[in-house]
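Undergrad: Got a sequence here, can you build the structure:
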Amino acid sequence: MDVDPTDIPLAEPGPVTMTKVKSLWYMSDMLVIYAGDKMFQVPLSILVRRSPIFRDMKLVARKLTTITTQPAANNESAATEDKVQDEGGDGESNNEETHEGIPVVRLPDDAANVEAFLQAIFNSAFFPPPPVYQDEGTVRGILKLSHKYEVNYLFRRALQHVEVRFPFDLGELVAEVTRRQSQVYPLAYWITIELGKKVNAPWVLPAAYYMLCSHGVSSLLQEYPGYLDIPEERMKCIRATTAFTAAMSSVHSFTQVDAAKLETEGECDDPATCYQTFRDLHARLLDAISAGRTNVLTHLSDCRLKSAKLCSKCQAYAQAEYENGKQEFWNGLPEIFDLPSWEELLRERAEVMRDPSHRWGNYQT
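TA: Below is the predicted model of the structure:
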């Protein structure tokens, strides 16, 4: 006879010993943060778990007497305190200053940056990783403050977004530059260069330098806001345009062909047509160089080359030479700007990013 399992009497549950999960045990302490003309009220216990800098602040240290978090090691505490002092001082607190009875910390940072930074910490939907699009101002603000206050997971995520705009892969850079052709913002490139150096992310610099210099000397001579410290960088980029101009010729050297060789060596199925096409391509190159253009990697787009009136043999030759020329230029790009080799840059990236093999792809549109 079948027995209904629901008819079997269940043993009475014994007493349960509850175990506190410290990593998910938050206190009710709150902190008010002033930045510029904005103020924010946030849970202190969460903030100090994200940022050792906030954990080390004197006011926060006093508040932590009732919060079960692991204190920073002495050497880490000293290092982080020195870092914040170097970048404009840590948050200022005053025993007498409160807001509605809640302690206040004043931060010297830009209010909009602080808002984005705190939103990213306390609102998981605010700053997702790529390919979800984030505007450049938000990315820069979070990158800067997550580095300053050592919120490492957020710093890596912000770097992911920077890498979408300033890739370390040749094919991705060409795609990004092509996408941006009608959107030339030299100021954004200058800001990225300055910030990339400040947060020690040198692998994003070659792409930023390239985008800046690929618009020619005129974009380098524009006046920019005084908060940008770029005199040395400006001279470096102006000198680099000489190398870019030389690369315009070398990368596209395949456009110079000998008509006699096309006819006699049997490597072309239509010498007359192919020779004229190569001449036209070379004439366009000379016009671009005369006009001061330095867009080495996108002057001759793949689509334009593939649609050129060339026989299959000449098409294959031109495509191979073009790809080799671009790759050679790309390999030497860091050296033009006094940066380490790509191998060293990507090794440094691997030390920062937990999963250096992961590719973030382009933004969703």
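Undergrad: make it CA atoms for all contacts and neighbour counts henceforth
TA: Will do.
Undergrad: which residues of this structure fall in strands?
TA: Residue ranges of the strands in the chain, as given by DSSP state E, are 30-35, 38-43, 92-99, 102-107.
Undergrad: Same list, these, but as a markdown table with distance to residue 136 and mean neighbour count please.
TA: Listed next are the strands of the chain as a markdown table, based on distance: least, Cα to Cα, whole Å; neighbours: other Cα atoms under 10 Å:
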| stretch | distance to residue 136 | mean neighbour count |
| --- | --- | --- |
| strand 30-35 | 21 | 20 |
| strand 38-43 | 21 | 15 |
| strand 92-99 | 29 | 13 |
| strand 102-107 | 22 | 20 |
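Undergrad: could you dump the ones you listed to a markdown table with distance to residue 272?
TA: Formatted as a markdown table, the strands of the chain follow (distance: least, Cα to Cα, whole Å):
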| stretch | distance to residue 272 |
| --- | --- |
| strand 30-35 | 70 |
| strand 38-43 | 71 |
| strand 92-99 | 77 |
| strand 102-107 | 71 |
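Undergrad: Would you confirm that residue 109 contacts residue 35?
TA: Yes. At 6.3 Å, residue 109 counts as touching residue 35 under the criterion of Cα atoms under 8 Å.
Undergrad: now residue 289, nearest residue through space, not along the chain?
TA: residue 245 (6.9 Å; Cα to Cα, 6 or more residues apart in numbering).
Undergrad: can you check residue 334 too?
TA: residue 206 (5.6 Å).
Undergrad: List the contacts of the one you found.
TA: By Cα atoms under 8 Å, 6 or more residues apart in numbering, the contact set of residue 206 is 168, 333-334, 337.
Undergrad: roughly how far apart are it and residue 313?
TA: Per Cα to Cα, to the nearest Å, residue 206 is found 34 Å from residue 313.
Undergrad: Now the second one, please; I'll put the structures next to each other:
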Amino acid sequence: MPVDDVPPPERLRTDILEVTETPPLTRSTEFWFEDGVGGNVIRQVESTQFRLKKSVLSMHSSVFRGMFLLALPEDETVDGCPVVVLSGDTLRDWVLFLGVIFPKFLGPSCPSLDLIAAILRLGDKYDFSAFRRECIERLDEEFKATLHDYDEGDKRWPGFKSEDTFFLRLASLAKEFDRPSLLPEIYYELVTRSHYILINPPASSDRLACLTGYVNLLKLQSTTTLAWLDLDPPLHHIPSVGCSQHAACVAAVIGQSRVCVLKQWKKDWEDGMCRSCRTKAKAVYEAGREVCWKQLPTVFGLPD
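TA: Model prediction:
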């Protein structure tokens, strides 16, 4: 090819290059302990540096305790303190977690989900075992092991029941930290929000589990909690054997609407029924709730 025909090198388009600048290092305004209050080691997360107390970190974390037994690198220091960069961590997690280690007040009685996640992540990585254990116990307390405990109390965080996104984030957290026992109740909470099932296609494994569980619950409740509403053999329980007002009790059953499988029995459901039918209906319903509770993991395709 003649020299004149050689195409010129492609010119560098500086106008389309994305220039990435390293953010300047900053000192934490909240967690920077001077010499007088024992600040003797610096931890850097992303572009923020924290001046902390070795003794406090060592007390709570076996990882940091072992690290401080070794000679820390002296090639980078700030105010005479060695700097150690904690790679892979997020600034948000550390700010939340340090607020628990160095509290200005007693820990929150209703911790945010972000705080729970931060403690679990850093607790796993750096063996903050006591803090991690407390979070696990709190989650286990919120999600009950028995139907009786489920009925007895609701100690969930404020706004816990109001946002679908909260439960989706909680489901991700349960899987991230290997707490599958939390998932059945989390999925049930989502399933009871009919609008969530209708407007959210199964684009994720959680949504698919919820959609599958929703269909399975509809089938299950027809033979358990709602069996008392079935007037046809062989499931029918109303009118009961001792019914004193056959026509009225049949009419009361026909007027009932469908209910959720774990909802507690409501007095207005028995309006219009005789005493015998009320007793029978409630007994069938309560027995059905126990069956549904035990089958909740299977309903959502989870291990028993």
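Undergrad: hmm, back to that, list the ones among the contacts of residue 206 of the first structure that the second structure also has?
TA: Contacts conserved in the second structure for these, using both residues aligned by TM-score structural alignment, their matches' Cα atoms under 8 Å: 333-334, 337.
Undergrad: Which members of these are classed as buried?
TA: 333-334, 337 (16 or more other Cα atoms under 10 Å).
Undergrad: Columns distance to residue 113 of the first structure on top of those, output as a markdown table?
TA: Shown next, in a markdown table, are those (distance: Cα to Cα, whole Å):
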| residue | distance to residue 113 of the first structure |
| --- | --- |
| 333 | 32 |
| 334 | 30 |
| 337 | 29 |
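Undergrad: and which of the residues you listed is nearest to residue 193 of the first structure?
TA: Comparing these against residue 193 of the first structure with Cα to Cα places residue 337 closest, at 11.4 Å.
Undergrad: surely the closest one meets residue 234?
TA: No. Contact between residue 337 of the first structure and residue 234 fails when scored by Cα under 8 Å: they sit 11.1 Å apart.
Undergrad: can you name the residues of the first structure that stretch 92-102 of the second structure overlays?
TA: Mapped onto the first structure using TM-score structural alignment, stretch 92-102 of the second structure spans residues 112-122.
Undergrad: what's the mean deviation for the matching stretch versus the second structure?
TA: Compared with the second structure after fitting, stretch 112-122 of the first structure has a mean deviation of 2.2 Å; criterion: mean Cα distance after the TM-score superposition for the first structure.
Undergrad: list the buried ones in that stretch?
TA: Buried, per 16+ other Cα under 10 Å, within stretch 112-122 of the first structure: 112-118, 120-121.
Undergrad: Ok, stretch 274-289 of the first structure next?
TA: Buried, per 16+ other Cα under 10 Å, within stretch 274-289 of the first structure: 274-275, 277-279, 281-282, 285, 288-289.
Undergrad: Give me the distance from that stretch to the chain's centre.
TA: Centre-to-centre, stretch 274-289 of the first structure and its host chain are 36 Å apart (Cα atoms, centre = their mean, to the nearest Å).
Undergrad: Can you name the residues in contact with it?
TA: So stretch 274-289 of the first structure is contacted by 245, 248-249, 252, 255-259, 262, 268, 294, 299, 308-311, 314 (Cα under 8 Å, 6+ apart).
Undergrad: Return the closest of the buried ones among the kept ones among the contacts of residue 206 of the first structure with respect to residue 189 of the first structure.
TA: Nearest member of those to residue 189 of the first structure, counting by Cα to Cα, is residue 337, at 14.4 Å.
Undergrad: Now do the same for residue 289 of the second structure: its match in the first structure.
TA: Match for residue 289 of the second structure (TM-score structural alignment): residue 326.
Undergrad: Might you report the residue contacts of its match?
TA: 251, 296-297.
Undergrad: measure residue 220 of the first structure to residue 195 of the first structure for me?
TA: Applying Cα to Cα to residue 220 of the first structure and residue 195 of the first structure gives a distance of 18 Å.
Undergrad: Which one of those two is surrounded by more residues?
TA: Neighbours were counted for residue 220 of the first structure and for residue 195 using other Cα atoms under 10 Å; residue 220 has more, 20 against 17.
Undergrad: I'd like the distance between the more buried one and residue 193 of the first structure.
TA: Counting by Cα to Cα, the gap from residue 220 of the first structure to residue 193 of the first structure is 13 Å.
Undergrad: just residue 326 of the first structure next, same as before
TA: According to Cα to Cα, residue 326 of the first structure stands 23 Å off from residue 193 of the first structure.
Undergrad: same check, this time on residue 113 of the first structure
TA: Counting by Cα to Cα - residue 113 of the first structure and residue 193 of the first structure are separated by 18 Å.
Undergrad: Repeat that for residue 120 of the first structure.
TA: Residue 120 of the first structure is 23 Å from residue 193 of the first structure, by Cα to Cα.
Undergrad: repeat for residue 345 of the first structure
TA: The separation that residue 345 of the first structure has from residue 193 of the first structure, given Cα to Cα, amounts to 15 Å.
Undergrad: and what of residue 317 of the first structure?
TA: 37 Å.
Undergrad: swap in residue 126 of the first structure?
TA: 25 Å.
Undergrad: With neighbour numbers in mind, choose between those two.
TA: residue 193 (22 against 14).
Undergrad: Under the alignment, what does that one map to in the second structure?
TA: That one, residue 193 of the first structure, aligns with residue 171 by TM-score structural alignment.
Undergrad: My understanding was that its match contacts residue 183; is that so?
TA: Yes. Shown here, residue 171 of the second structure and residue 183 form a contact pair, counting by Cα under 8 Å, at 6.2 Å.
Undergrad: What lines up with residue 233 of the first structure in the second structure?
TA: Aligned counterpart of residue 233 of the first structure in the second structure: residue 206 (TM-score structural alignment).
Undergrad: Residue 154 of the first structure now?
TA: Match for residue 154 of the first structure (TM-score structural alignment): residue 131.
Undergrad: That match reaches residue 123, doesn't it?
TA: Yes. Counting by Cα under 8 Å, residue 131 of the second structure does reach residue 123; the two are 6.7 Å apart.
Undergrad: related to what we said a few turns ago, most neighbours of all the contacts of residue 326 of the first structure, which one?
TA: Neighbour counts for the contacts of residue 326 of the first structure peak at residue 297, which has 28 neighbours (criterion: other Cα under 10 Å).
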